[in-house]
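Novice: Coordinates for the following, if possible.
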Amino acid sequence: MTVWDKLIGQSAAAEVLTAAAEAARHIVERRIAEGASSAPATAADATPLEQERSMTHAWLITGPPGSGRSTAARAFAAALQCTGPQVGCGVCEGCRAVLADTHPDVTTSRTQKVVISIEEVRQLVSGAYAAPQEGRWRVIIVEDADRMVQRTTNTLLKAIEEPPERTVWLLCTPSPEDVLTTIRSRCRNVALRIPPADAVASYLVEESATRPEGPISPEIALQAARIAQSHIGRARPLAMDEEMRAIRRERITKIVRVRSAPEAVYEAKQLVDRTSQVAKDYLDREAPQAIADLKRTLGYDEKERIPPAIRSQIKDEEEKQQRIATRRQRDELDFALVDLLSFYRDVVVRQLGSEISVINTDLAPLVDELAAQSSTEQTLARMDAIAQARKRIAGNVPPQLAVEAMMITLRPQS
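Specialist: Predicted structure coming up:
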């Protein structure tokens, strides 16, 4: 067992990060041996070999959704804090604490909101200047760093330009272009790739071996990995839940069979309503609990009248929960559009007579039907319409309008 076991299909990235963690250990150990452990331990202090391995204070971990950016960042953090004989052993106290998200010197910023606020980044920067308490490094992981606006990113810039001693920043984004050039130029980039579907399937089968319901079959695991396009987080529930797979098939089938403008408007409303329900369920179930927890933290229960002095904090929490719900709706809608995009990708594969395997093997008859009824140009236009809808929704166009325009384009043109 090592810290890299859950990083599927990323052997090249794991090799780079392992070498950097080994260099980091050399830096600290040499400082201790020299009796100067209190001095800044940076890559500038490294031997030529360590410099070649490029242990640095700021990393940009990039890759498409599902490639394992957060998993890679956490594994690297564990390797930096590892105290075992093999760097990244996965069994020492340092590794286990990081992987369990309980290490005092590893801070992870996860946002469920649409954007990361400047206040959150300021707190991270403030914490970056504290010396490590138990581990060898203070590590700060920022998941979804692309959700920082420019003003917020500028707050982070100085901490990266003038790094505190023994502090390492790990920023996770889909691509290097998702952060400012000034940030990108000060980070070392580690690019992840989409893992092979068979590797994801094997991992799901192995992971499910101890389930009370029994392990997932290799065939179902591979099908789930393919339709999730190797996104482990999405493949897992699809592999375990037949109902979820059936809902997905039904949703795609209804959309691609739309023939008239009224049908297009109706199916657009159905799709948006289903994804809106995700946000509503969150606001009904989880948001009230978060607000109640905040009130208890402030020393008030549900029956007490909230003093004016802390009403603003309650209001801020309510607005935060609303932003989280909005992001969940957008993510759910985007997942649905990506599923639809993968279907039309399969149609193009069939129309071009390519030997590339289709993604939606459970919808193969429908793929063949649509490939025969339309031209390659029509299919590509439909894919463009889906991509445009995703872009518009990301740009805060009302989802109903964006999806309606897409649906009108998807129907057969006379």
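Novice: rest of the way, CA atoms for contacts and neighbours
Specialist: Will do.
Novice: Stretch 103-119 spans what distance, first to last residue?
Specialist: 23 Å (C-alpha to C-alpha, to the nearest Å).
Novice: Flag every buried residue along that stretch.
Specialist: His103, Asp105, Val106, Thr107, Thr108, Thr111, Lys113, Val114, Val115, Ile116, Ser117, Ile118 (16 or more other C-alpha atoms under 10 Å).
Novice: Just put these in CSV and tack on secondary structure.
Specialist: Shown next, in CSV, are the buried residues of stretch 103-119 (DSSP: H, G, I helix; E, B strand; the rest coil):
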residue, secondary structure
His103, coil
Asp105, coil
Val106, strand
Thr107, strand
Thr108, strand
Thr111, coil
Lys113, coil
Val114, coil
Val115, coil
Ile116, strand
Ser117, coil
Ile118, helix
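Novice: so where's the longest helix in the chain?
Specialist: Determined from DSSP state H, the single longest helix within the chain is helix 308-351.
Novice: One more, so I can put them side by side:
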Amino acid sequence: MTAPVTTAEFPWSDVWGQDAAVQTLRHAAQDPASLSHAWLITGPPGSGRSTLAYAFAAALIADDPTDEATMRQVLARTHPDLTALRTDKVIITIAEARTLVERSYFAPSAGRYRVLVVEDADRMVERTSNVLLKALEEPPERTVWVLCAPSEADLLPTIRSRVRALRLREPDAEDVAGLIARRTGADEVIAEQAARHAQRHIGMAQRLAGDESARRRRDDTLRAVLGVRGVSTAVEVAGRILQAATEDAKTLTAERDAAERASLLRTVGIAEGQAVPPALRAQISALEDEQKKRATRSLRDGIDRVLTDLQSLYRDVVMLQFGQGEALINRELRAELDQLAAAWTVERTIIVLDAIATTRESLERNVAPLLALESLLITVSSGRTP
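Specialist: Below you'll find the model as predicted:
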């Protein structure tokens, strides 16, 4: 009888809590009869979709399970038979998709397969998705596509019909807390709180556990929203949320932006502090444009995290209104939540939860973030949609 596959084996060692998925993909990598030409790995944010995708790519490209050198090269994203697309922008462009399709027709140069990983497949609009259709339907021999998305519903039916879907399990909060404690050295109380507040999102839980300012910022935001009592405070708190999200986005991107600019200048032979010649300014401008797009994505991701936190807050209120207070996400705010649950009707809480979902949709349609947040908080304060 074959021993059960564990995630302790290379290259699967960074894949946590997804033993069944690992077993499926490991078997597929070694058995051509069970290998589909296109895969869709789905799961909630923080479930390890991308980590699993690259582990699968490493196993596919390597000559055999002992070819550790090749697998390490794939995991480092430097192997010539791996093409990876991870957008730092709001959407994947048609140009990026076309480049990916072109690469898919190259034969493997060194490994067993050519693998194309699309980390954010849900960020393709319909026209962009259509670019991939033929490549997914009739891929060249020894080419494998691996798409990642939160759910199958995030992709067009025509894309879903051409891939083999693999759904990842959502980890338990206790398991995430244990993992975060081991990774960060945080004490058990902070690790448990981080896992709970991040709603089992491993990456976010790790950040909360290791960054006291992030924990404080989350708490301040929730308390400020609970204190909204009218239009004036709604506008004020919306501005504070946007400012905090903007500063957070700058913190996350500033160091990377500076490193990219310095690297580009070194590549073209310009010393630090030296003026950029006119002939090279177009390259600098192109880099700056990309960084601005990434900053927009980072800001939107920051606002989305705030909306996720607010969703957890009013989810807790609904739970209390139905007498289910044992599994609250925001236990530290129990007194305030009890007061709100008693003061509001269930219908009003549902209106607010719907408004949070509407705010997400508005931001995806490029509505100004401040206006979207103000509209949301006015609904919070009044129980009616503006």
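Novice: returning to what we had before: include distance to Arg53 of the first structure when you put the buried residues of stretch 103-119 of the first structure into a markdown table, please.
Specialist: Below are those laid out as a markdown table (distance: C-alpha to C-alpha, whole Å):
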| residue | distance to Arg53 of the first structure |
| --- | --- |
| His103 | 26 |
| Asp105 | 23 |
| Val106 | 22 |
| Thr107 | 25 |
| Thr108 | 25 |
| Thr111 | 32 |
| Lys113 | 36 |
| Val114 | 36 |
| Val115 | 34 |
| Ile116 | 32 |
| Ser117 | 34 |
| Ile118 | 33 |
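Novice: Can you tell me which residue is spatially central in the first structure?
Specialist: For the first structure, the residue nearest the mean C-alpha position is Pro65 (5.7 Å; C-alpha atoms, centre = their mean).
Novice: Do I have it right that that one meets Gln229?
Specialist: No: using C-alpha atoms under 8 Å, Pro65 of the first structure is not in contact with Gln229; the gap is 9.4 Å.
Novice: Could you find the counterpart of the residue nearest to the centre of the first structure in the second structure?
Specialist: Here Pro65 of the first structure is matched to Pro45 in the second structure, going by TM-score structural alignment.
Novice: quick one: the residue mapped onto Arg257 of the first structure from the second structure from Ile202 of the second structure, how far?
Specialist: Under the alignment (TM-score structural alignment), Arg257 of the first structure pairs with Gly227 in the second structure. Gly227 of the second structure sits 30 Å away from Ile202 of the second structure when distances are taken as C-alpha to C-alpha.
Novice: Look at those two and report which has more neighbours.
Specialist: Between Gly227 of the second structure and Ile202, counted using other C-alpha atoms under 10 Å, the more crowded position is Ile202 (23 against 14).
Novice: corresponding residue for that one in the first structure?
Specialist: Per TM-score structural alignment, Ile202 of the second structure is aligned with Ile232.
Novice: how close does that match sit to Thr253 of the first structure?
Specialist: 24 Å.
Novice: Residues contacting the longest strand along the second structure, please?
Specialist: The residue-count maximum for a strand in the second structure (DSSP state E) belongs to strand 143-149. Contact partners of strand 143-149 of the second structure, identified using C-alpha atoms under 8 Å, 6 or more residues apart in numbering, comprise 36-43, 49-50, 53, 104-105, 107-108, 113-122, 136, 155.
Novice: compared with the first structure, how much does it deviate?
Specialist: In this overlay with the first structure, the average offset of strand 143-149 of the second structure from its partner residues is 0.8 Å by mean C-alpha distance after the TM-score superposition for the first structure.
Novice: Give me the range in the first structure that that strand lines up against.
Specialist: Mapped onto the first structure using TM-score structural alignment, strand 143-149 of the second structure covers residues 167-173.
Novice: hang on, the earlier thing: which element is the residue lying closest to the match of Ile202 of the second structure once chain neighbours are set aside on?
Specialist: Sequence neighbours aside, Gly66 is the residue nearest to Ile232 of the first structure in space, at 5.8 Å (criterion: C-alpha to C-alpha, 6 or more residues apart in numbering). Here Gly66 of the first structure is covered by no helix or strand, with elements defined by DSSP states H and E.
Novice: Gly66 of the first structure reaches Ala225, doesn't it?
Specialist: No: using C-alpha under 8 Å, Gly66 of the first structure is not in contact with Ala225; the gap is 10.7 Å.
Novice: out of the two, which sits in the more crowded spot?
Specialist: Using other C-alpha under 10 Å as the criterion, Gly66 of the first structure and Ala225 rank with Ala225 on top: 29 against 21.
Novice: where does that one sit relative to Glu263 of the first structure, distance-wise?
Specialist: Applying C-alpha to C-alpha, the value for Ala225 of the first structure to Glu263 of the first structure is 31 Å.
Novice: mean deviation of the helix or strand just after the longest strand of the second structure from the first structure?
Specialist: Remark: after strand 143-149 of the second structure, the chain's next helix or strand is helix 157-160, criterion DSSP H and E. Mean deviation of helix 157-160 of the second structure relative to the first structure after superposition (mean C-alpha distance after the TM-score superposition for the first structure): 2.2 Å.
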